[in-house]
Structures are given as structure tokens and as C-alpha cells.
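Novice: okay, structure incoming, though there's no sequence with it:
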């Protein structure tokens, strides 16, 4: 990717970010870096710097805490994301949402495609949109293609909550926030979520707030 004259070389930008220990600052909605489609990653960072950057993304994701983080969320326009979900949820939520543990993964140049037509709708949040959640209907199963941090090809099908994480983080690399896909009437503050919408599925929220759910989610 050619470097625009107004932008620092990406390796230099990453080096500057990594000069301090601990989690990186997370960029909030409204920053243009979250709305720019990110070009294909093609070795912009040497191996050692890439490893350090991936580790910084992991530390930042854990500290937030979250189950995924994309490079643009820390201000770096590289097509890289990390995901990890220990899934510490009650059994009824695990069953309703298909939320199962996911190991730490690095996604380089990811893309996804739906597998079949079923869609699932659940509340979803984002580290770059703190304080809010909304219901998003997404394909229930997707095929992910990408590379890992070592350049090995990945071609895998994800379903349930892992499929949602994969879609959410890959969307970040296309300049898409979950709010772009959300049912606007479902938008709820963190306080409202804690007080009203802790159920495993969003049926009560849909009935109370007046929005539709895809049939597959019922």
C-alpha cells in the first residue's frame, strides 16, 4: 500500500504507539480511521514489530475488556484484528447464543461470506462505541478466509457467537461499525442493558421497544 504524503509510514506509527507499556488507547467513533476501508496488509511491519503489535492488541483487548480488537481501533490502518473469547457465561446464554470459548487468534487480511441464509439477532457492543449496545442481525454461520500472523492460510467456518465476533472485527477493517447494521430502535445504554435486557435473547426488548427480529432468531 502506498503511503499518502500526509500520513506517517505505518511502521513508524506502530513504533510510536509501542513506546509505552500497557494497553493502547482505543479510538472512539467519530475518528476517521474507523471509517476508512483498510487496504490489504502486505508486510508493512517486519516480523519483530508485527509480533510486538499483535501482543499490544492482545493486552489492550484483555484490559478493555473485549473479545476482539481491530488495528484501526488503536488508530492503525492495517488489515489486522485479534479475537479471543473465554466465554464465561451461564449455560442458558451459551445455548441461546452459541457462545463457546475461542482461543486467541490473529486475523490478517480477513474476509467472510455467509454460509446459508439463517440470521441471528442479539445485542452487540463495541469498544469504540462505549456505553451503548444495540441488536444486530447477522448471518448465523460464516466462512472466514485470512492469514495468521505467520502467513499461514486460514479457511474456516464459524457459527454462533464466534461467527458474530469474526464479522464484527472484519467489518472494522472495511470502515463499518456495528451501528451501521443495528436495529436503531434497540439502541440501549449500558444502564438500560443491566436493568432491562439481560435475557439470553432479545425477544422482550423487541416487543418492548418495537422492532422486528429475523425469524431464524426466534
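Specialist: On my side now, so go ahead. Only a predicted model underlies this, so the values are computations on that prediction, with no experimental measurement involved.

Novice: C-alpha only now, for contacts and for neighbours.
Specialist: Noted.

Novice: where do the strands sit along the chain?
Specialist: Taking DSSP state E as the criterion, the chain contains strands spanning 68-70, 80-85, 102-114, 119-125, 132-139, 141-147, 153-159, 188-189.

Novice: winner for burial among those?
Specialist: Ranked by mean neighbour count, the strands of the chain are led by strand 68-70 with a mean of 28 (mean count of other CA atoms under 10 Å).

Novice: ok so, going back, distance to residue 171 added to the strands of the chain, as TSV?
Specialist: Listed next are the strands of the chain as TSV, based on distance: least, CA to CA, whole Å:
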stretch	distance to residue 171
strand 68-70	9
strand 80-85	10
strand 102-114	9
strand 119-125	13
strand 132-139	12
strand 141-147	12
strand 153-159	15
strand 188-189	21
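
Novice: which residues touch the spatially most central residue of the chain?
Specialist: Centroid-nearest residue in the chain, with CA atoms, centre = their mean: residue 169, separated by 2.8 Å. With contact taken as CA atoms under 8 Å, 6 or more residues apart in numbering, residue 169 is in contact with 68, 69, 70, 81, 82, 83.

Novice: of those, which is the nearest to residue 207?
Specialist: The closest of the contacts of residue 169 to residue 207 turns out to be residue 68 (CA to CA; 29.8 Å).

Novice: leaving out sequence neighbours, find the closest residue to that closest one.
Specialist: residue 83 (4.1 Å; CA to CA, 6 or more residues apart in numbering).

Novice: isn't residue 138 up against residue 117?
Specialist: No. Residue 138 is beyond contact range of residue 117, at 9.9 Å (criterion: CA atoms under 8 Å).

Novice: returning to what we had before: tell me how far the residue nearest to the centre of the chain lies from residue 53.
Specialist: Distance from residue 169 to residue 53, counting by CA to CA, to the nearest Å: 17 Å.

Novice: for comparison:
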């Protein structure tokens, strides 16, 4: 891994998961064998506040591929644009990302949002590129019903391992960079609320009624952040 790459998580260091390789494989097999998609765990569940285990071959290729497929289905069903393994109860450094969103062009332009093809990342890390930061409302499938403004790096360089074992790296900008940061943070036991503007927090209903503009400037003036 390139020197300088690390988890850019806020707050105290999360305790490391104490799961064994056998327990991880057994839990993954149960998820894959289930008749229904796995539930997305919510804030307060300890798996979201532990540092996930690096992938070191605990799952064989068949089980890993099946797990990734289930995670992608779960992400789509939620619906969401990213899902980390801890969000389905597995403390494993694995995340899936995909953003095929096609919506309001004004909002997309303001947020530098463009389609992100599907990618599965094992052991991802990122580092900000440059000093530019952007602030937008952000939500999380594991913090159901709420949204808050998070200031994040506008551009990041990420490194990860692909499911086939190949080393990958890419630079992401705009909304894609936000997704990468959000999902990678999950693997360090960090929720978006740890990095959010506290006074911006609002229910999804209030957001839809008052602050669903392309940028959060109006909300910042009214809510004082």
C-alpha cells in the first residue's frame, strides 16, 4: 500500500473487531444462503463502531462473489449508492458502490454528480487530493430517517483490492469522491454523523419540505451552521 494512505476517519480510534476468520466465513455463508436480503443494521449496533477486519482470504472466491452480489442487491433495494459490509453485520473491509442516478440536472451540476459504475472494493483507503472541500446534505442507510451536511474532500485518490486479487487505484471527484469517503469511513467504525455539521441535522421530512435545494446555503443561514 502506498505510503500516506490511511483511514481518514474522525473521532476516537474505533476498537478492532474480535471476530475470527471462521466466524466471519460462517456469517457470510448464512447471509448468502438466506431467502431474503439481509437487513441493514442501524446506528447503535456495535458492528458499526468497530474497525472492520482486513480481507485476508477469509472467504473463498465463490463465497466472496456471492456476498458481493447480495450486497449489490441490498444496496439497490434500499435504495442507496453504496453499502459497506458492516452495514449488514459483517466486520469485513468490503464495500460496494454504484451510482446510476439520473435526476435534476441543476442539482447534479451543483454537486458534481455523475454516474459511478459498479465497483467492489476490498481493503479500500483514500487520501484527499488538494485542499478543496465541499459541503452537502448526506444520508446513510444505517441512520434511517435523518440527513445532515458533511464537508468532505472534493477529490480523493483511493486504493483497494479487487475481488480477483488485483491491486486497483483511481482518483474520484465530486459526488463519487463523497461516496468513496462515506463507505470507506464505515470500515473504520465512522458514521457520517461524526463528520457532520451538528446544527444541520434534520429529519428526511423536514429536509424534503424545507432544504431540498441543490446546495445547503439556505439551510446554513436558517439553521446557523
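Specialist: Yep, it's here. Model, not experiment: these values are computed from the prediction.

Novice: what's the TM-score here?
Specialist: The TM-score (TM-score structural alignment, normalised by the length of the first structure) is 0.93; 210 aligned residues with a CA RMSD of 1.6 Å.

Novice: before we move on, back to that, translate the residue nearest to residue 68 of the first structure into the numbering of the second structure.
Specialist: Mapped onto the second structure by TM-score structural alignment, residue 83 of the first structure lines up with residue 97.

Novice: which helix is the longest one in the second structure?
Specialist: Criterion DSSP state H: the longest helix present in the second structure is helix 61-77.

Novice: what residues of it count as buried?
Specialist: Neighbour counts over helix 61-77 of the second structure (16 or more other CA atoms under 10 Å) mark 64, 65, 66, 67, 68, 70, 71, 72, 74, 75 as buried.

Novice: surely the last one is in contact with residue 85?
Specialist: No. Contact status for residue 75 of the second structure versus residue 85: not in contact, 10.8 Å apart, counting by CA under 8 Å.

Novice: list the contacts for residue 157 of the first structure?
Specialist: Residue 157 of the first structure makes contact with 141, 142, 143, 144, according to CA under 8 Å, 6+ apart.

Novice: over in the second structure, tell me which residue corresponds to the last one.
Specialist: The criterion is TM-score structural alignment: under it, residue 144 of the first structure has residue 158 as its aligned partner in the second structure.

Novice: which non-adjacent residue is nearest that match?
Specialist: residue 126 (4.2 Å).

Novice: the one you found matches what in the first structure?
Specialist: Counting by TM-score structural alignment, the partner of residue 126 of the second structure is residue 112.

Novice: wait, isn't its match in contact with residue 167?
Specialist: Yes. Between residue 112 of the first structure and residue 167 there is a contact at 7.0 Å, judged by CA under 8 Å.

Novice: any shared contact partners between the two?
Specialist: In contact with both residue 112 of the first structure and residue 167: no residue, using CA under 8 Å, 6+ apart.

Novice: ok, back up a step: give me the range in the first structure that the longest helix of the second structure lines up against.
Specialist: With TM-score structural alignment as the criterion, helix 61-77 of the second structure aligns to 47-63.

Novice: likewise for stretch 176-192 of the second structure?
Specialist: By TM-score structural alignment, stretch 176-192 of the second structure lines up with residues 162-178 in the first structure.

Novice: and that stretch, how far out from the chain middle?
Specialist: 5 Å (CA atoms, centre = their mean, to the nearest Å).

Novice: how deep is residue 79 of the second structure tucked in, by neighbour count?
Specialist: By other CA atoms under 10 Å, the residues close to residue 79 of the second structure number 10.

Novice: also residue 90 of the first structure?
Specialist: So residue 90 of the first structure, with other CA under 10 Å, has 10 neighbours.

Novice: now swap in residue 106 of the second structure and tell me
Specialist: For residue 106 of the second structure, the neighbour count with other CA under 10 Å is 11.

Novice: find the nearest non-adjacent residue to it, please.
Specialist: Nearest non-adjacent residue to residue 106 of the second structure, counting by CA to CA, 6+ apart: residue 214, 7.0 Å away.

Novice: and that neighbour, what pairs with it in the first structure?
Specialist: Aligning on TM-score structural alignment places residue 214 of the second structure opposite residue 200 in the first structure.

Novice: pretty sure that match is touching residue 90, no?
Specialist: No. Residue 200 of the first structure lies out of contact with residue 90 (CA under 8 Å); the separation is 9.2 Å.

Novice: report the contact partners of the residue lying closest to residue 118 of the second structure once chain neighbours are set aside.
Specialist: Once flanking residues are discounted, residue 118 of the second structure sits nearest to residue 98: 4.4 Å by CA to CA, 6+ apart. Neighbouring residues of residue 98 of the second structure by CA under 8 Å, 6+ apart: 81, 82, 115, 116, 117, 118, 119.

Novice: didn't residue 17 of the second structure look like it was pressed against residue 54?
Specialist: No. Contact criterion CA under 8 Å: residue 17 of the second structure and residue 54 do not qualify, at 10.0 Å.

Novice: what residue of the first structure takes the place of residue 30 of the second structure?
Specialist: Residue 30 of the second structure maps onto residue 16 in the first structure, by TM-score structural alignment.

Novice: neighbours around its match, how many?
Specialist: For residue 16 of the first structure, the tally of surrounding residues (other CA under 10 Å) stands at 10.

Novice: and if you look at residue 193 of the first structure?
Specialist: 18.

Novice: chain neighbours aside, what residue packs nearest to it?
Specialist: Among residues not flanking residue 193 of the first structure along the chain, residue 133 sits closest, at 7.7 Å (CA to CA, 6+ apart).

Novice: now for the one you found: what does it line up with in the second structure?
Specialist: In the second structure, residue 133 of the first structure lines up with residue 147, judged by TM-score structural alignment.

Novice: distance of that match from residue 196 of the second structure?
Specialist: Applying CA to CA to residue 147 of the second structure and residue 196 of the second structure gives a distance of 9 Å.
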